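[1] can't give you the sequence, but here's the structure:
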């Protein structure tokens, strides 16, 4: 058997569309996403990720969802590789996996070709493109396991399988009903199922599936027409198929039902229970059918089309080095702000200190500075100013301590300078009065010599500023060894960049060069020249979302790459859910962060050359995979197609963050070791999260007012649990946003087109002109 491999790279990110998934699987709640976890020298692990909450604990309840939702989730998270399924016995699915069975010529190992022929069901290529997996509706009869020698795995319960959608054309595009027990015995003969099924159930208890379903339908009428003996047969049939494990699930479900009782007067019991101990009943089946109907949207509703990019995922702060993690989490708890705000500000402050110390060497010939540009956006009243003041405190303390240390020396130097200038003045006067040209020339030579020996007065170092013109920013950087931090709790610096002090002409070259470390030469006629050979500029801002919304209108910001240099954080607001009783950050956590930053600033004071931080081999492999993933998403129809300016700098930003994590972990001993795989992995996952925030910010920049109005209406509908409403209701509740009733027409039309609502006939309850009425899609409630 010879096959044609898909036109793809092994383990490349690929998310199948619904049309690539057999319809028998798409609506089952068995779907999740997955990501790669690199293992040096070995194949990468495939880690399942919940498409509901992003967790990796796939054994927990509520981990899975439908294919459509899993696909959408994976598409919104750039570092996820794709989607997959988890086999659960109750859905009657079985799956097989074969590894390393296809050679370069596409020839399939004979025993695998025979497995595919016998299974005769949906089969696809695995993510590594070196094997296959098949999925059928049936059972191996308990003969399951993993044979490493033969490269064959058979599973039918509690097993994660990736789903690539790379269908093997030689196999059916359907999940076929198959008895796989003979195939299972061939490879795992020692794994046997009980001959007579579960205890208390025998082959004679089997019942036609359609008969069971018809009986379940009768349960909708409280069991009317279903006698006690029939219930016994239904219970026996289900027990034979599912076994005691299935009954545990049914019993759990039934005990959650408000119908749980033991009323025998109707001829039925309301709990399935353990059939081997007592007769089967219909209550739990009734409950299960009810819950399935509630979970599935009514078939007459079209699929929902999202109004915008998926919500950004939280930063994985729990994976950051302890100095940063503990500080950010404690600050978030105290002021009850989203953890992204203190985390990003702390990272920015660390970058101010770190940029003075070192650059990171990613691979031969490729170096990155480790300064960052950060913009975190939150609405008013979320304690941005309080967190900003806390974050910059070590910078202020270091400047104050240095000022106190240098002031005596500065005063002495200023005194010597004043005295020397006075002597020069007197010498110059003597030269001017001297009539002998030879003696006058000698005096002037002395003046020149004295001027050359003028003592230099030390400047008080500055490590950050909050509000500065672009011209003076260059001067400040020159006076501080080419390095500076620009940190602010406002977004006014964007107006400065856009030309506030330059007749509206954008002036962003210094910011671009300061991010990249490119040389700067500024000559402004009468003003002193600014020369920066190796500049470093870190920016960390805490602004309101409207500031980011307006950035796309600034001339040159996107086209010249300024917006692509920022790392954005757009966490959700928690206003209305705060307790007002946040626990104060403990002194040790606060001082540990402060003292680390101050020690790093001192280590970088007057440093003539930066050190080089290298990556370990494992860290470099992880970074390279990150680069490949991002590169693949910048192509046509890729996740980053419309923000390539940002995505193109993401791998470099990940390396910068990893180097800062390394410095945070090792302090002044950062030179003693290379960046570890753990710090690089944490940086990559931070980059993944920041990518989701960047996509949201780029969507915010291009937001349509009518679409934004539609989102406001959706929040109103959800908040009040509305099943129906009128246009008049909507207007009356949103007069502060919509100045007239017809301003609602387009937002309502958008919601209608995207499946959130639909017009219905409305009968007015009183006099007056009738208003348009709408029914709400129950899937959004």
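    Great, that's in hand. These figures come from a predicted structure and were not determined experimentally.
[2] CA atoms for contacts and neighbours, from now on please.
    Fine.
[3] Centre of the chain to stretch 446-461, how far?
    55 Å (CA atoms, centre = their mean, to the nearest Å).
[4] Span of that stretch from start to end?
    With CA to CA, to the nearest Å as the measure, stretch 446-461 spans 33 Å from end to end.
[5] go on, stretch 528-545?
    This stretch, stretch 528-545, spans 38 Å end to end (CA to CA).
[6] Distance from that stretch to the middle of the chain?
    With CA atoms, centre = their mean, you get 27 Å for stretch 528-545.
[7] What residues sit buried inside it?
    For stretch 528-545, the buried set under the neighbour-count rule, 16 or more other CA atoms under 10 Å, comprises 530-532, 534-545.
[8] this is the other structure I want to compare:
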């Protein structure tokens, strides 16, 4: 008998010895297959040419929806514009171009591939800047040592002794130089606990980038579902850093930090649609205004889908992103990042008269549909910022194109993009509403979550504690099984050959990710 055959026989013997109910089979994801209204076509012509060309080539070569690549790119470019460029409509209506972009895409949608392409120029820029920063750091370190030497010498010989005046003057010059220590250019982080985010802002001169192609953990931290003893949302710093109008000078531990003027955070989180259920269940982030500060992208999946002609949407081919297109995008990122890293004072970008009038009509349209019975009434917690989000997008477009003010074309293109993101926000709202489980089903889910350390539960015990009729209990179990929240396991007869033992229900391990207890 061959070694391979002996090994296979040994595996078969061991497998046969394991009771069926003790085996752990691979789980399908919790079902999110709600029938949703199709989205309008993404307005590619609204993007500046340098962005439009790359989005089109990413979509063609990587085989992803155009909107997925465009949404992430908009979030990244908005951050690159920085903390010192603002649109100015009037004194009480200003804002920067940084965006909070939440992208919900199905499994297998190649989010990481898109992210690596779009982050590449940022990594190249950071590599160059870190070399400069380290060289400057060595100089400042030498100056600090020189200052320490002079101070020790003055103390030794006494203040007022011969030569101390010159030493004091040199120390003052060193102190003045050290006050201008450049900020750390590494603005990128995935640690968004409140304390870490504040320290990063202070270290990096008031700008932080939170970009993640797997934003489940980051979103859970914002929602207070991770590292939160009380379960409260941790969105305070993000609220303060959205408009850039506040000076941040605190941290949650009570330690003082250097006051940060015009703080700016760029947030781009990509995750799977199940995270929408967590977001929809956290009323606190809607009440605080965090949800309304976000733009939403929830594209239709391309996985396994076909074009009208029957060909696969993601059929394999030889398409590549051209070097010319990628280089133009890299030059854009370098131009914006170099400018924003050197700017120290705010610059205000006004609107042309035509652009102002167009935006006023857009504002009136949203406002008139925000009352009871209006088009945006059900989603008012998000819709309330649609008009100002349009101004942010207009500022972003104007800066990519190098305009000195926001022109009519800029605001019209921003409006086209905003209409698409409004449709996505409505789609998210509908998904959350349709995926909401009946209260009786949630009783069972909450039981699984509370007892998350136990994988298999007795059907008899679960029914006795459910507080519902047997037929209702069976309906709720069937519903949860249909959505892959759990599954029933058949058990063997007892040792005497009598009636079957009470069955078991096994909870989907994915529920651990939905649990507030998971860390």
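    Right, received. Where do you want to start? Quantities reported herein were computed from a predicted structural model and do not represent experimental measurements.
[9] before we move on, the earlier item: what's the farthest-apart pair in the buried residues of stretch 528-545 of structure 1?
    Greatest spacing in the buried residues of stretch 528-545 of structure 1, by CA to CA: 531 and 545 (35.4 Å).
[10] contacts for stretch 212-226 of structure 2?
    Under the criterion CA atoms under 8 Å, 6 or more residues apart in numbering, residues 111-112, 115, 190-193, 227-228, 231-235, 268-272, 275, 279, 282, 285, 515-519 lie in contact with stretch 212-226 of structure 2.
[11] Translate residue 7 of structure 2 into the numbering of structure 1.
    Under the alignment defined by TM-score structural alignment, residue 7 of structure 2 is left unpaired in structure 1.
[12] Next: residue 78 of structure 2.
    Using TM-score structural alignment as the criterion, the counterpart of residue 78 of structure 2 in structure 1 is residue 351.
[13] State the distance from residue 540 of structure 1 to residue 487 of structure 1.
    For residue 540 of structure 1, the distance to residue 487 of structure 1 - CA to CA - is 5 Å.
[14] thinking again about what came up before, what is the nearest of the buried residues of stretch 528-545 of structure 1 to residue 340 of structure 1?
    For the buried residues of stretch 528-545 of structure 1, the nearest to residue 340 of structure 1 is residue 542 (10.6 Å; CA to CA).
[15] Check the secondary structure at the closest one for me.
    strand (DSSP: H, G, I helix; E, B strand; the rest coil).
[16] shouldn't residue 487 of structure 2 be in contact with residue 476?
    No. With contact defined as CA atoms under 8 Å, residue 487 of structure 2 and residue 476 do not form a contacting pair (11.9 Å).
[17] what stretch of structure 1 does stretch 110-121 of structure 2 fall on?
    Aligning stretch 110-121 of structure 2 against structure 1 (TM-score structural alignment) gives residues 383-394.
[18] Mind listing what's buried along that stretch?
    Neighbour-count burial for stretch 383-394 of structure 1 flags 384-385, 387-388, 390-392, 394 (criterion: 16+ other CA under 10 Å).
[19] And the contacts of it?
    So stretch 383-394 of structure 1 is contacted by 331, 335, 337, 341-342, 345-346, 349, 378, 488-489, 542-543, 594-595, 597-598 (CA under 8 Å, 6+ apart).
[20] rerun that using 7 Å as the cut-off
    Contact partners of stretch 383-394 of structure 1, identified using CA atoms under 7 Å, 6 or more residues apart in numbering, comprise 335, 337, 342, 345-346, 349, 489, 542, 594, 597-598.
[21] do stretch 340-358 of structure 1 as well
    315, 324, 328, 331-332, 369-372, 374, 376, 387, 391-392, 483-485, 536, 538, 540, 569, 571, 597, 600-601, 604, 610-613, 660.
[22] quick revisit: quick one: the match of stretch 110-121 of structure 2 to chain centroid distance?
    Its chain's C-alpha centre and that of stretch 383-394 of structure 1 lie 25 Å apart, by CA atoms, centre = their mean.
[23] Excluding chain neighbours, what is closest to residue 206 of structure 2?
    Leaving aside its chain neighbours, residue 206 of structure 2 sits nearest to residue 263 (4.6 Å; criterion: CA to CA, 6 or more residues apart in numbering).
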